[in-house]
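Peer 1: Attaching a predicted model along with its sequence, questions to come.
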Amino acid sequence: MNTMKWLLRREFWEHKGGFVWAPLIAAAIMVVLVAGVVGYGVGADKFQGDSVTVRVDGEEIHRTQMSVLATGHTRNEMANVAANNYMAVGAPIFIVLPVVAFFYCLAALYDDRRDRSILFWKSLPISDTTTVLSKLLTALVLAPAITIGIASAAAFVILLLAGIAVSAQGVNLFAPVLSNINLYLSPVYLLAMIPVYVLWALPTAGWLLLVSSWAKSKVFLWAVGVPLIVAVLLKWLDYMLALYGTTINADWIINNVLETMLLGLVPGAWFMDGGTALPVRAQYGADMLSLLSASWGSLARPEAWVGAAGGVAMIAAAIRLRRWRDEG
């Protein structure tokens, strides 16, 4: 256990720029931009224009009716929507995660062979299995947890800035929003999705680690080029067979196998192929509890477990290859 802890620390400190600074910079840019807009709007009295419109319960409440929000049911409804959906503001930060995780997995085992540091690590009493699993946990657990923490903080700050903008209209939503329990549970719901993310990301992580342990050079071309070439060949074969009245259903193979190998690291990938419906309500958006429930519900799909089994097999192959390949 101590060995795994120190290996995770090593991975964190060696890749702190990607895991911490990349999402932190993205969050800082978002907060600064929103703060600039709110500051300009409040200072220039831009939030008092006639075009301001708020929709609650499907009912439009214009600026001339904003006093209705000062008290009563409508204000509480607005606060409930904000507390349940504010994490959606941090969505751009989560775009950084798959990019960082992709290139991290791709270089995880290749860099050790390229700079010959693998000889040093093999001289230590650390098994190849422990080393590879530490890199897998870093990409699929540590990196998402860090991103969730940064995105939650940024979304909370932006929510406070939005509260300042609304208060310029004479409406104080701070009390009902800050007293809403979902405001504090939303980051916890995201953390509870990490096991789902791990299972859906295993095929991609396994494929990238396999390429990283095997390729002598140009790992990116191997990782991306092979699936793309296979996709082209499958489409060509499907077209040729269609001339004789048969097919291999190339689109199904591409969507369910090849895309899973490349896009599994994207958060919410289980919603992308339509197999799991995104729980969005017209008036309230998608609250985090509904997203959590739908995410765990996606594990009832057989392809989640078939893909995870394939990912585990590729990770096992990567461990075996690392055991025998130490060339530069």
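Peer 2: Received it, and whenever you're ready, just let me know what you need.
Peer 1: contacts, neighbours, all on C-alpha from now
Peer 2: Will do.
Peer 1: those helices in the stretch 1-150 of the chain, which residues are they?
Peer 2: Secondary structure of the stretch 1-150 of the chain by DSSP state H, counting those that start in this stretch: the helices cover 2-14, 16, 22-43, 73-85, 91-94, 96-108, 110-114, 118-122, 128-137, 143-167.
Peer 1: Second structure for comparison follows:
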Amino acid sequence: MKAFTALVHRELIEHRGAFLIGPLILVGVLFGATVLAFTVGRVDARFSGALFTVAPLRVYEIGFLAFGLGWSLYMIAVLFFYCADGFAADKRNNAMLFWKSMPVSDFRVLLSKLVAGLTVLPGTIYAVALLSGVLLYGVAYVTMLINGTASVATLGSIAIIYANVALAIIVTLVCGLLWYLPAMALVGAIATAVGRWAIPISLLLPAIASTLEWVTLGGLHPFSTHTWRFIEYRGALPSTPYVENWFMTDQPFSGVAFATDLIANMDWTQVGIGMVFAVVVIYLASEYRRRTNDN
């Protein structure tokens, strides 16, 4: 267990730019741009303060949720690039012989890379998303102070919103990771053989499979097949009617209702199949890695 933990920690050290430094820089740039916008007069503090006076909770809810969505998209994008890079890093930096000399199997090495992508980066993104919520409220509250509309009672209401949105973000991250796990594992497995070309190849494979189905079984065109419809289904997160319904009302956002709705709309059978698929392709990649480097 200690060896596996060390392998995960190695991934953090080798990819700390994407896992840690990058998100912190983005937060700093975002916060600096926001502060600068107010200080140089790009944003009217009086208008913003009035807006927060009219609907302070709604503005904060939507803003914090937007931050959470943005960071979730960032995480998914970075994870695919990490899988394409991390699974081929040992071969690229000539560290393969060193890791082959360790009492750790190739399967555990590759599994540690996948686990690092599922834990370290999402944990960092979640922490950064929470920090973004704090900074967002700080800017909003200062704006209200400038406009003379701030009140102590607002703090308690904001704390409740913060907890609800934080719950919604963590549930979205976990569900997103489980839903896209097979795609991440496939990219990583392909990267074991072809390196960074794994992303374009993994994007090309569904098109090839759909074209083969179209040629053999017929259809209107290659993007009107059972294969392509399945790819589209697995490429999008399950719908959450709660968000659409909430946006059209004046009710406060409920993290519990959102989480319940998202979990209820998840296809857990597909999630289970995806987890098995991920383990299988990682195992096959480890066997390829072991055999090619033993010869």
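Peer 2: Arrived safely, thanks for sending. This is a predicted model, so every value here is computed, not measured.
Peer 1: quick one on the thing from earlier: out of the helices of the stretch 1-150 of structure 1, the one nearest Ile181 of structure 1 is which?
Peer 2: Closest of these to Ile181 of structure 1 is helix 73-85, at 8.1 Å (criterion: Cα to Cα).
Peer 1: what helices or strands is the closest one leaning on?
Peer 2: Here helix 73-85 of structure 1 touches strand 53-56, helix 174-178, helix 181-192, going by 3 or more Cα pairs under 8 Å, 6 or more residues apart in numbering; DSSP states H and E.
Peer 1: quick one, which of those is nearest to Asn76 of structure 1?
Peer 2: helix 174-178 (6.3 Å).
Peer 1: Give me the buried positions along the closest one.
Peer 2: Across helix 174-178 of structure 1, burial judged by 16 or more other Cα atoms under 10 Å covers Phe174, Pro176, Val177.
Peer 1: for stretch 121-129 of structure 1, same thing?
Peer 2: For stretch 121-129 of structure 1, the neighbour count (16+ other Cα under 10 Å) marks Asp128 as buried.
Peer 1: number of nearby residues for the closest residue to Asn180 of structure 1 other than its chain neighbours?
Peer 2: Once flanking residues are discounted, Asn180 of structure 1 sits nearest to Ala83: 6.5 Å by Cα to Cα, 6 or more residues apart in numbering. Neighbourhood size, Ala83 of structure 1 [other Cα atoms under 10 Å]: 25.
Peer 1: before we move on, what about Lys2 of structure 2?
Peer 2: Lys2 of structure 2: 7 surrounding residues under other Cα under 10 Å.
Peer 1: Look up how far Ala166 of structure 2 lies from it.
Peer 2: 31 Å (Cα to Cα, to the nearest Å).
Peer 1: just Leu237 of structure 2 next, same as before
Peer 2: For Leu237 of structure 2, the distance to Ala166 of structure 2 - Cα to Cα - is 19 Å.
Peer 1: cool, Leu114 of structure 2 as well?
Peer 2: 25 Å.
Peer 1: His226 of structure 2 now?
Peer 2: Distance of His226 of structure 2 to Ala166 of structure 2, computed by Cα to Cα: 37 Å.
Peer 1: Of the two, give the one with the bigger neighbour count.
Peer 2: A direct count of neighbours by other Cα under 10 Å for His226 of structure 2 and Ala166 places Ala166 higher, at 21 against 14.
Peer 1: How about that one, nearest residue that isn't a chain neighbour?
Peer 2: Spatial nearest neighbour of Ala166 of structure 2, chain neighbours left out: Leu130 (6.8 Å); criterion: Cα to Cα, 6+ apart.
Peer 1: Quick check: that neighbour touching Val165?
Peer 2: No: applying Cα atoms under 8 Å, one finds Leu130 of structure 2 not in contact with Val165, separated by 9.2 Å.
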